[in-house]
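>>> This is the structure alone, sequence omitted:
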């Protein structure tokens, strides 16, 4: 087992030079300062009863509200990456602003009433800004607008346009929105996408390019590797430096809904595993000329998706030859073991064992050609505990890292070539993008083109 520290300290910048940043810079700070000033104006000096009774009540309500949400958050298993303190502060301020609105309405002047009404949604906006800074979801205003309005992705074309683009040289690849089936899984998934590099359009028919299945975290869509992860510049640059060649990227929906933490298993939350292995993969091989052999397929995941990537490769070496696990867990989980069995498998402990990678490794024959790359943030960096917005589980970073190392060691003993890489970074989409860029050359060296006889017939 090799422990690496990828070179280059850059790549985790919070800002985006293509628009006004929502992660750093003047805008988030300015919004919060303005909201504080408006709230102070809404509170005002007023009467002695107001100052002695209702202002303390509003402050107490704020503290109680923040503690209540914190308790719910810890119990829900929604995330295990410790949230920034400012999140709980703004949740408390929001609760206090509601008391100011209700208790101070009677007898207040019209303009103070108006401010009280305005401040409540503005406080919620500050909560959203802090949440966004925590996970790095929206980098800029323009990217947030494109996501909220479901605008087209950069370079997006329809599948019907592909024949007309063949033979035309292009410096960048194209993104295609695909309608993948759910015949095998009955999994109600959302829109999925495929990235086709410039080399795919060369020649009279699609070449036998390998593919990488790209899986995001829990709270996202299939497009988030493109929008939040900003992966297109990474893969396009790789293609430009390799004569137009790059793997096909398949952006999948492993959740079905924005907050459905499936951990890519089959269970009460949907047959996500069957969808990825029995619906998506055959569809891509038949529609885009990707070889069906496992040597032509890799899987990359971020956060919850990182757990999925390792689990899929361990469970299905006949489908995926290589994997990159970026900030995933040692195995699918949404809390303690018993909570996970109940939440993900409806109380079926045997189903838990079928999807637990350590258990699968323990009963599996040696793997002939599987390899894995684990990426994670170094323990103790900033406010990080574990992965955020991805499901529950153990919260101690050293414990989580130890679990990853145990998994890698067990995999190595079973013949899987495995390495662990650590970064000084927070648990954000910017970290995911950097980790993908660093692992791409290694992964591409593993999934090179195969002979034409291994290619499925293109529709």
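Sure thing, it's come through. None of the values given here were measured: they were computed from a predicted structure.

>>> contacts, neighbours, all on C-alpha from now
Noted.

>>> Chain neighbours aside, what residue packs nearest to residue 349?
Closest residue to residue 349 apart from its sequence neighbours, by C-alpha to C-alpha, 6 or more residues apart in numbering: residue 341 at 5.9 Å.

>>> before we move on, which element is the one you found in?
Assigned by DSSP states H and E, residue 341 belongs to helix 337-345.

>>> buried stuff in that helix?
Applying a neighbour-count criterion of 16 or more other C-alpha atoms under 10 Å, one finds 339-345 buried in helix 337-345.

>>> which among the residues you listed gets closest to residue 300?
The nearest member of the buried residues of helix 337-345 to residue 300, counting by C-alpha to C-alpha, is residue 344 at 21.7 Å.

>>> got a list of what the closest one touches?
262, 265-269, 333-334 (C-alpha atoms under 8 Å, 6 or more residues apart in numbering).

>>> Alongside the first one, take a look at this:
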């Protein structure tokens, strides 16, 4: 038991904030100060000067290389952002100094310099990760999932309406719990045979009742590389959902994060392909079928949202327009203009067996035009430092508006292609979407009324510091 507790403590260590990143950079600073001080005396100043020159050259070369990979050839499909470029430049500068010190010194100084090399690599990696917010804990690095399986919990399908639930809470007939539950789940794949990893499901307090209300659904996808666990562990999603539920009688959407890629290193394009299998069929048949059969959910497409970050955001702008019978709403953050893994010719051959039309069907603007007109809703967000994504939401948003969609575009200030953009966008989009999906049951009725309430939520979005809302 003690060993299990020790591993749980180790996996729970935060690597984006708190003592761990502080410790890493403190040790690097101490090592740097010791080596500089030890060589600052007469007789070694020229050696120290040469080490500093090497460090500066390495920093400039490293920063230029990071810029070239990010903005020059856009190797990863998105710009890394200047915060990352500067972090890489500083990391290369320090590495250059320590490597030069290891070569140019002897004895204990060389030992210190050698030890500083892997420590600097670790500290730089921690800093870059903190900018993105991708891995929050040590456990997330190995996709550690401590969440119990949904089979350990009885989820009732004996439901009431949302309005009836609100009346029961108001009368004191039922008292919702204060917290929801995050559970792991194996979503079967009878239609697709897609080899998905375990998914995660967040159930709001109302869903844990003996007679829960029929709740809306959010199917949310992490990016690539990534996993279903990442959508919850890298973001503030659960905090936002819990806050909303506590302000609304335990009501909040049921959030399901399925696997769309089968592995972190793969990109399924969220499509039915010859390369990785039928991801689209899995996400549009197997996942919805399982949700409807096992969770207390509404069956109205207006109550269903598909969304995600990065590649997950791209998927949502493909699947939402292509499947209006399933998803009435889309919430995409920092998505691409089209599914991407190599150039178009490579994808057409490698994924679609040479069928160009099959690929073009997955391009969001094409999907929007093909299914126009539509009364669906789309919330598009991008970090302002991710200029490519900002341009993408403008293009996709324009196409959606032309197709009849209600569109909200959010630009997150001081954010890039990172989870901060997700956190800010989700925090403002959640109450607005919940309002449209009928969870704010005060004086409004389902889908289409409550204009004053909706306008209030829209004003709240526009007034939130740190974002710019465009409609």
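It's in. As the structure is a computational prediction, the values presented were derived from the model and not from experiment.

>>> before we move on, the earlier item: the residue nearest to residue 349 of the first structure and residue 352 touch, don't they?
Yes. Taking contacts as C-alpha atoms under 8 Å, residue 341 of the first structure lies within contact range of residue 352: 6.0 Å.

>>> And for residue 29 of the first structure, the neighbour number?
Using other C-alpha atoms under 10 Å, residue 29 of the first structure is surrounded by 14 other residues.

>>> Could I get the contacting residues of residue 127 of the first structure?
Applying C-alpha under 8 Å, 6+ apart to residue 127 of the first structure gives the contacts 87, 90-91.

>>> Try it again at 10 Å.
Residues near residue 127 of the first structure by C-alpha atoms under 10 Å, 6 or more residues apart in numbering: 32, 86-94, 121, 133.

>>> again, but for residue 386 of the second structure
78-82, 334, 392, 411-412, 414-418, 421.

>>> between those residues, which has the most around it?
Most surrounded of these: other C-alpha under 10 Å gives residue 334, at 34 neighbours.

>>> Using the three-state scheme, assign the residue mapped onto residue 184 of the second structure from the first structure.
Structural correspondence for residue 184 of the second structure with respect to the first structure (TM-score structural alignment): residue 177. Recorded secondary structure, residue 177 of the first structure: strand (DSSP: H, G, I helix; E, B strand; the rest coil).

>>> need the contact list for the nearest residue to residue 177 of the first structure once chain neighbours are set aside.
Distance criterion C-alpha to C-alpha, 6+ apart; nearest residue to residue 177 of the first structure, sequence neighbours excluded, is residue 193 at 4.5 Å. Neighbouring residues of residue 193 of the first structure by C-alpha under 10 Å, 6+ apart: 153, 156, 175-180, 214, 222-223, 226, 249-253.

>>> Among those, name the buried ones.
Here, 16+ other C-alpha under 10 Å leaves 153, 156, 175-178, 180, 214, 222-223, 226, 249-253 buried among the contacts of residue 193 of the first structure.

>>> Out of the contacts of residue 344 of the first structure, which sit inside strands?
Here DSSP state E is the test, and the contacts of residue 344 of the first structure give 266-267 as lying in strands.

>>> can you give me the strands for the second structure?
With DSSP E as the criterion, the second structure has strands at 181-185, 199-203, 217-221, 254-257, 272-273, 277-278, 304-309, 329-333, 377-383, 406-412, 467-470.

>>> Which stretch of the first structure is the second one matched to in the alignment?
It stands for strand 199-203 of the second structure. Alignment of strand 199-203 of the second structure against the first structure: residues 192-196, by TM-score structural alignment.

>>> list the buried ones in stretch 300-317 of the second structure?
Applying 16+ other C-alpha under 10 Å to stretch 300-317 of the second structure flags 301-317 as buried.

>>> what's near enough to touch the aligned residue in the second structure for residue 272 of the first structure?
With TM-score structural alignment as the criterion, residue 272 of the first structure lines up with residue 279 in the second structure. Neighbouring residues of residue 279 of the second structure by C-alpha under 10 Å, 6+ apart: 192-196, 259-262, 267-273, 285-286.

>>> Same check on residue 75 of the second structure?
68-69, 342.

>>> which stretches of the stretch 151-300 of the second structure form helices?
In the stretch 151-300 of the second structure, the segments counted as helices under DSSP state H, counting those that start in this stretch are 162-171, 228-233, 237-247, 279-281, 287-294.

>>> Please identify which of these is closest to residue 45 of the second structure.
Here helix 228-233 is closest among those (C-alpha to C-alpha), at 48.2 Å.

>>> Identify the residue of the first structure aligned to residue 367 of the second structure.
Alignment note: residue 367 of the second structure maps to residue 360 in the first structure; criterion TM-score structural alignment.

>>> Go ahead and confirm its match touches residue 311.
Yes. The criterion here is C-alpha atoms under 10 Å, and residue 360 of the first structure meets it with residue 311 at 9.0 Å.

>>> Look at those two and report which has more neighbours.
The residue with more neighbours, out of residue 360 of the first structure and residue 311, is residue 311; 26 against 15, by other C-alpha under 10 Å.

>>> Map residue 436 of the first structure onto the second structure.
Matched to the second structure by TM-score structural alignment, residue 436 of the first structure sits across from residue 426.

>>> Does that match touch residue 331 like I think?
Yes. Counting by C-alpha under 10 Å, residue 331 is a contact partner of residue 426 of the second structure at 8.4 Å.

>>> Settle it for me: which of the two has more neighbours?
Shown here are residue 426 of the second structure and residue 331; by other C-alpha under 10 Å, residue 331 has more neighbours (29 against 24).

>>> Which residue is the nearest non-sequential neighbour of that one?
Spatial nearest neighbour of residue 331 of the second structure, chain neighbours left out: residue 307 (4.3 Å); criterion: C-alpha to C-alpha, 6+ apart.
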